[in-house]
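Participant: With the sequence up front, the predicted model follows.
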Amino acid sequence: MTPYARRGVHGQTVEALARRILGGEIPEGATLDLVALQSELDVSLTALRESLKVLAAKGMVDARQKRGTFVRARGDWNLLDADVLRWQFEGGRTTEADRALLRNLAEVRAIIEPAAVRLAAARRTPDDLAALDDAIRAMGEDDSDAGHAVAADLAFHRALLKATHNELLERMEMVIESGLAHRDRIVHSSPHSENPVPAHRAVLDAVREQDPDAAETAMRALLDQAGRDLERIDGDDETEGPGPQ
């Protein structure tokens, strides 16, 4: 999916507004001053209204007679939308809301991925194994490059979902990928994270052997490792105290 910021003025306006809402700069319940926003963002009123329609479709804003356009409560936001997830984690920050969402993501992964990998073990094809092999190979190539490590990890989990040959499970990539990418950037930028290759290789070996039980066990071990990495980094942050905001 192409980020909205690459879609011209309209897309940049959507992302600017979304980041302000998700970051709390424009709080829940706030009524938007469209004239002030139009001037501040230097866009036409038409472009601004079209951008707000995008956010309305994602449950973030609404409009009412006599009240105007306002930010809806977070409980109304479509947090499963890939754009909303990506916007939540943008900007290089890790807020308490981000951490809560990462914890929620870990719980979702613990439900989905062990079951998905059982299907992958039963249904994988030679092409699926090749894609998983490529991801493992890339994961071990340059562990000093956080961006490379993130891309390789995403490729691995994307290939696993694809190997289920279940169209709906494949689409779960859209739900977890943005949050997983943010988690990976945090973890792979830390010198204290565990080497991810052995845990991923254990999953691949079980899938290759078409052993669903072993695949599920290996996936749960991988997810446990991911949790330990994040907890360790959270502990380091608390020890060091708050950094620059």
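Facilitator: Sure thing, it's come through.
Participant: Every contact and neighbour count from this point should use C-alpha atoms.
Facilitator: Will do.
Participant: what comes up buried for stretch 101-121?
Facilitator: Residues of stretch 101-121 classed as buried by neighbour count (16 or more other Cα atoms under 10 Å): 101-102, 105-106, 109, 113-121.
Participant: The structure to be compared is supplied as follows:
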Amino acid sequence: MATLLDVTTTPAPDRNYRRDGVHGRLVHELGRRVIDGRYPIGDALPTETALVDQLGSGRSAIREAVKVLTAKGLVKARTKVGTVVQPESCWHLLDPDVLAWRYQNDPSDKQLEDLGGVRVAFEPEAARLAAGATDRGGIAAIQREYLLMEQTIDDPDEFIGHDLAFHAAIVHTGGNQLLEQLSALMSAAFAAARQVHTRNVRRNKRTLAGHRAVLDAIVGRRVDEAAELMRVLVTGAQHDIRRDLRSRPRGDAHARA
């Protein structure tokens, strides 16, 4: 399946913590536990002894993993209290691991709403830049991913991959390296959001016309039109997510605030 990074030349910042080895696995396991609420905000983490028993690892590895979480803003040592889980406002939300932990496993309504706001804020400008770009070398990638979206419309997983790559190709074509790195950094979050609203084949078929309109405006160098059409497209996706969240049964784990 295509991914957002398949069509970008600027890689995501290389700050993801390694996943191999005992230490890497501990960092990711403890990070997920903090973010999914198994270790609630304001509570102290279990003691080193308890974590050793729970996770089957040595004290030194536990201690080093907690240091990594502290650097990411998830926890903080407090005298006579222990290592306390910090409020979400203290987390380094653009840290690649924190992004992945938040969005790959049961993102909350608020987290999805925040992500939708980010897309509305920067994707129309990315489309504007792509339409006005002097270097037209990236247009072929946008066209290719659109055609692959058409071809995989009945396969949600494949469609999601090409949808992500379509938007990434637009960012890349615009030539703004900061936007490109932001897009690459947010790729895990964008993919998770697509799983909420892009698994409906009928809805995906309806969105194809909007994607095609954005593509045509970019190819035609209609900068204002490209930006407005992209704004409509991503705002529509945000509304789809809101409708899906409202329709979830009360008490669904995904509907947590």
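Facilitator: That came in fine, so what should we check first? Computed from a prediction, not measured in an experiment: that's the story for all the values here.
Participant: if we take the buried residues of stretch 101-121 of structure 1, which one ends up nearest to Arg220 of structure 1?
Facilitator: Pro114 (6.4 Å; Cα to Cα).
Participant: Which of the helices or strands spans the closest one?
Facilitator: If you go by DSSP states H and E, Pro114 of structure 1 is part of helix 96-123.
Participant: gap between the counterpart of Ala199 of structure 1 in structure 2 and Asp163 of structure 2?
Facilitator: Aligned by TM-score structural alignment, Ala199 of structure 1 pairs with Gly210 of structure 2. To Asp163 of structure 2, Gly210 of structure 2 is 12 Å away according to Cα to Cα, to the nearest Å.
Participant: Looking at those two, which is more packed in?
Facilitator: More neighbours surround Asp163 than the other of Gly210 of structure 2 and Asp163, with 27 against 17 (other Cα atoms under 10 Å).
Participant: tell me which element the more buried one is part of?
Facilitator: helix 156-174.
Participant: Ala77 of structure 2 now?
Facilitator: When elements are assigned from DSSP H and E, Ala77 of structure 2 belongs to strand 75-78.
Participant: average distance between that strand and structure 1?
Facilitator: Superposed on structure 1, strand 75-78 of structure 2 shows a mean distance to its aligned partners of 2.1 Å (mean Cα distance after the TM-score superposition for structure 1).
Participant: packing partners for that strand?
Facilitator: helix 59-71, strand 82-85 (3 or more Cα pairs under 8 Å, 6 or more residues apart in numbering; DSSP states H and E).
Participant: which residue in structure 1 lines up with His92 of structure 2?
Facilitator: Here His92 of structure 2 is matched to Asn78 in structure 1, going by TM-score structural alignment.
Participant: Thought Val61 was touching its match, still the case?
Facilitator: No - applying Cα atoms under 8 Å, one finds Asn78 of structure 1 not in contact with Val61, separated by 10.9 Å.
Participant: between those two, which one's more packed in?
Facilitator: Neighbours per residue, other Cα under 10 Å: of Asn78 of structure 1 and Val61, the larger number sits with Val61, 26 against 17.
Participant: Over in structure 2, tell me which residue corresponds to the more buried one.
Facilitator: Under the alignment (TM-score structural alignment), Val61 of structure 1 maps onto Val75 of structure 2.
Participant: What distance do you get for its match to His28 of structure 2?
Facilitator: 14 Å.
Participant: Give me the three-state assignment for the residue located most distally from the centre of structure 1.
Facilitator: Farthest-out residue of structure 1 from its mean C-alpha position, per Cα atoms, centre = their mean: Lys66, at 36.8 Å. Per DSSP: H, G, I helix; E, B strand; the rest coil, the secondary structure class of Lys66 of structure 1 is coil.
Participant: and stretch 126-133 of structure 2, how far from the chain's centre?
Facilitator: Counting by Cα atoms, centre = their mean, to the nearest Å, stretch 126-133 of structure 2 is centred 22 Å from the centre of its parent chain.
Participant: ugh, typo on my part, it should be stretch 169-181 of structure 2
Facilitator: The chain centre lies 16 Å from the centre of stretch 169-181 of structure 2; the measure is Cα atoms, centre = their mean.
Participant: try stretch 3-10 of structure 1
Facilitator: Between the centre of stretch 3-10 of structure 1 and the centre of its chain there are 19 Å (Cα atoms, centre = their mean).
Participant: what comes into contact with it?
Facilitator: With Cα atoms under 8 Å, 6 or more residues apart in numbering as the test, stretch 3-10 of structure 1 has contacts from 11-15, 43, 47-48, 50-51, 83.
Participant: roughly how far apart are the residue positioned nearest the centre of structure 2 and Asp53 of structure 2?
Facilitator: Centroid-nearest residue in structure 2, with Cα atoms, centre = their mean: Ala189, separated by 1.0 Å. Look at Ala189 of structure 2 and Asp53 of structure 2: by Cα to Cα, they are 32 Å apart.
Participant: Same check on Thr207 of structure 2?
Facilitator: Between Thr207 of structure 2 and Asp53 of structure 2 the distance is 50 Å, computed by Cα to Cα.
Participant: By how much does the helix holding Asp163 of structure 2 deviate from structure 1 on average?
Facilitator: Following the fit onto structure 1, the mean deviation recorded for helix 156-174 of structure 2 is 1.5 Å by mean Cα distance after the TM-score superposition for structure 1.
Participant: how much does the helix or strand following that helix stray from structure 1?
Facilitator: Going down the chain from helix 156-174 of structure 2, the next helix or strand is helix 177-185, by DSSP H and E. Compared with structure 1 after the fit, helix 177-185 of structure 2 shows a mean deviation of 1.8 Å (mean Cα distance after the TM-score superposition for structure 1).
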